[in-house]
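Trainee: coords below, sequence missing:
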């Protein structure tokens, strides 16, 4: 809870792979690839990875966004934020940053989610920072993110000036 589990920040490749394999048309039978690519124009989701398993909502938003950006048919990611999702209620409030997290936590009414854990940076800050960068920059930044208690977005925000140096594809990745 409260995005305090460091191990969730250490299996990015597996998380990206799971998402990618679910939505990449080329991984389906040849007979249905074109239909999937044509039908799936957007992917609507909420707290994938941060629901029933009490995952880190910031980490998993970025993993989904990264994996979606790698898909060959370029669908749009529609990310829905809930203040009281049935699994891990209140946790998605952490993606709102300083502008809305505390109010969202209060509205959720979940005693185990602490507004004191709200960070400064928001999902909008991350989208603004990484939107026009190659996917490898986000991958490399996430691979270097530090442990809790600092929120993922707050750890990534200071990396912005160095993103140009994070464009090298790591060994072992295609």
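Mentor: Looks like it arrived, so ask away. Computed from a predicted structure; not experimentally measured.
Trainee: C-alpha from now on. contacts and neighbour counts both.
Mentor: OK.
Trainee: check which residues of the strand or helix carrying residue 62 are buried.
Mentor: Using DSSP states H and E, residue 62 falls within helix 57-70. Of all the residues in helix 57-70, those buried under the rule 16 or more other CA atoms under 10 Å are 57-69.
Trainee: show me which of those residues is closest to residue 38.
Mentor: Residue 38 lies nearest to residue 68 out of the buried residues of helix 57-70, by CA to CA, at 15.5 Å.
Trainee: the structure to be compared is supplied as follows:
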């Protein structure tokens, strides 16, 4: 008798990301790179790899056209996950990744974002760090390089640019904390 196949949350998340983002070119390459980066970071830091990698695979699904409601991908992705029965913790990690709260504020979506739990813990820091150290094509980059590229891509009048005075120091602090821990291990 063959052993049963047991899918992890990360396996299920990868399938969802492939379905929703698989034809999106760079968006999927970035997502796959973030998941790979998250896996390595989880192992080095002794974190729940399945949880972190699942959130990494799912962090950008809100960009998929069928999921767009608010036009803000962290909220749209988290809402989809909630409807599909994913744990609130994973929906919250998706909703708040990479300083989304600062952008939600300038977009007038703070109430919508508050539908989800804001963990603000090492898992959320490492998810953000993984996202900020993988470029659009899935390649490794420095956090400052990634952030500068994102601002350039979105433009000087974008919501991301408006959130920059508060968001950039927040992302820098996360990078500093995670890199400190990586140097300790």
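Mentor: Okay, I see it. Note that the structure is a prediction, hence the values are computed from the model and not measured.
Trainee: any idea what the TM-score comes out to?
Mentor: TM-score for the superposed chains, counting by TM-score structural alignment, normalised by the length of structure 1: 0.28, backed by 97 aligned residues with a CA RMSD of 6.0 Å.
Trainee: now the helices: where do they sit in structure 2?
Mentor: With helices called from DSSP state H, structure 2 shows them at 9-21, 26-45, 49-58, 73-83, 88-96, 100-107, 110-113, 122-132, 143-154, 159-184.
Trainee: so the fifth one versus helix 122-132, what angle?
Mentor: Yep, that's helix 88-96 of structure 2 we're talking about. Interaxial angle, helix 88-96 of structure 2 versus helix 122-132 (axes from the mean of the first three to the mean of the last three CA atoms, to 10 degrees): 40 degrees.
Trainee: also the fourth one?
Mentor: Using the same axes, to 10 degrees, the direction of helix 73-83 of structure 2 lies 130 degrees away from that of helix 122-132.
Trainee: and helix 73-83 of structure 2, what does it pack against?
Mentor: helix 88-96 (3 or more CA pairs under 8 Å, 6 or more residues apart in numbering; DSSP states H and E).
Trainee: got the angle between the helix it packs on and helix 100-107?
Mentor: Per the same axes, to 10 degrees, the angle that helix 88-96 of structure 2 makes with helix 100-107 is 50 degrees.
Trainee: the closest residue in space to residue 21 of structure 2 that isn't next to it in sequence: neighbouring residues, count only.
Mentor: In space, and not counting its chain neighbours, residue 21 of structure 2 is closest to residue 28: 5.4 Å by CA to CA, 6 or more residues apart in numbering. When neighbours are counted by other CA atoms under 10 Å, residue 28 of structure 2 registers 22.
Trainee: pretty sure residue 28 of structure 2 contacts residue 18?
Mentor: Yes - contact criterion CA atoms under 8 Å: residue 28 of structure 2 and residue 18 qualify, at 7.4 Å.
Trainee: on that earlier part again, buried ones in the helix or strand just after the helix holding residue 62 of structure 1, by neighbour count?
Mentor: Going down the chain from helix 57-70 of structure 1, the next helix or strand is strand 76-79, by DSSP H and E. Neighbour-count burial for strand 76-79 of structure 1 flags residue 77 (criterion: 16+ other CA under 10 Å).
Trainee: which strands and helices lie in contact with strand 76-79 of structure 1?
Mentor: Counting contacts by 3+ CA pairs under 8 Å, 6+ apart, strand 76-79 of structure 1 is packed against strand 42-45, helix 57-70.
Trainee: dump these into JSON lines; add distance to residue 16 of structure 1 as well.
Mentor: Shown next, in JSON lines, are those (distance: least, CA to CA, whole Å):
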{"stretch": "strand 42-45", "distance to residue 16 of structure 1": "15"}
{"stretch": "helix 57-70", "distance to residue 16 of structure 1": "5"}
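Trainee: identify the residue spatially nearest to residue 75 of structure 2, adjacent ones excluded.
Mentor: residue 95 (5.1 Å).
Trainee: now residue 161 of structure 2
Mentor: Nearest to residue 161 of structure 2 is residue 151, by CA to CA, 6+ apart, at 6.2 Å.
Trainee: equivalent analysis for residue 65 of structure 1, please.
Mentor: Residue 65 of structure 1 sits nearest to residue 77 (CA to CA, 6+ apart), 6.9 Å away.
Trainee: return the distance of that neighbour relative to residue 66 of structure 1.
Mentor: 10 Å (CA to CA, to the nearest Å).
Trainee: also residue 140 of structure 1?
Mentor: From residue 140 of structure 1 to residue 66 of structure 1 the distance is 11 Å (CA to CA).
Trainee: got it, and residue 106 of structure 1?
Mentor: Distance of residue 106 of structure 1 to residue 66 of structure 1, given as CA to CA: 30 Å.
Trainee: now swap in residue 59 of structure 1 and tell me
Mentor: Separation of residue 59 of structure 1 from residue 66 of structure 1 (CA to CA) stands at 11 Å.
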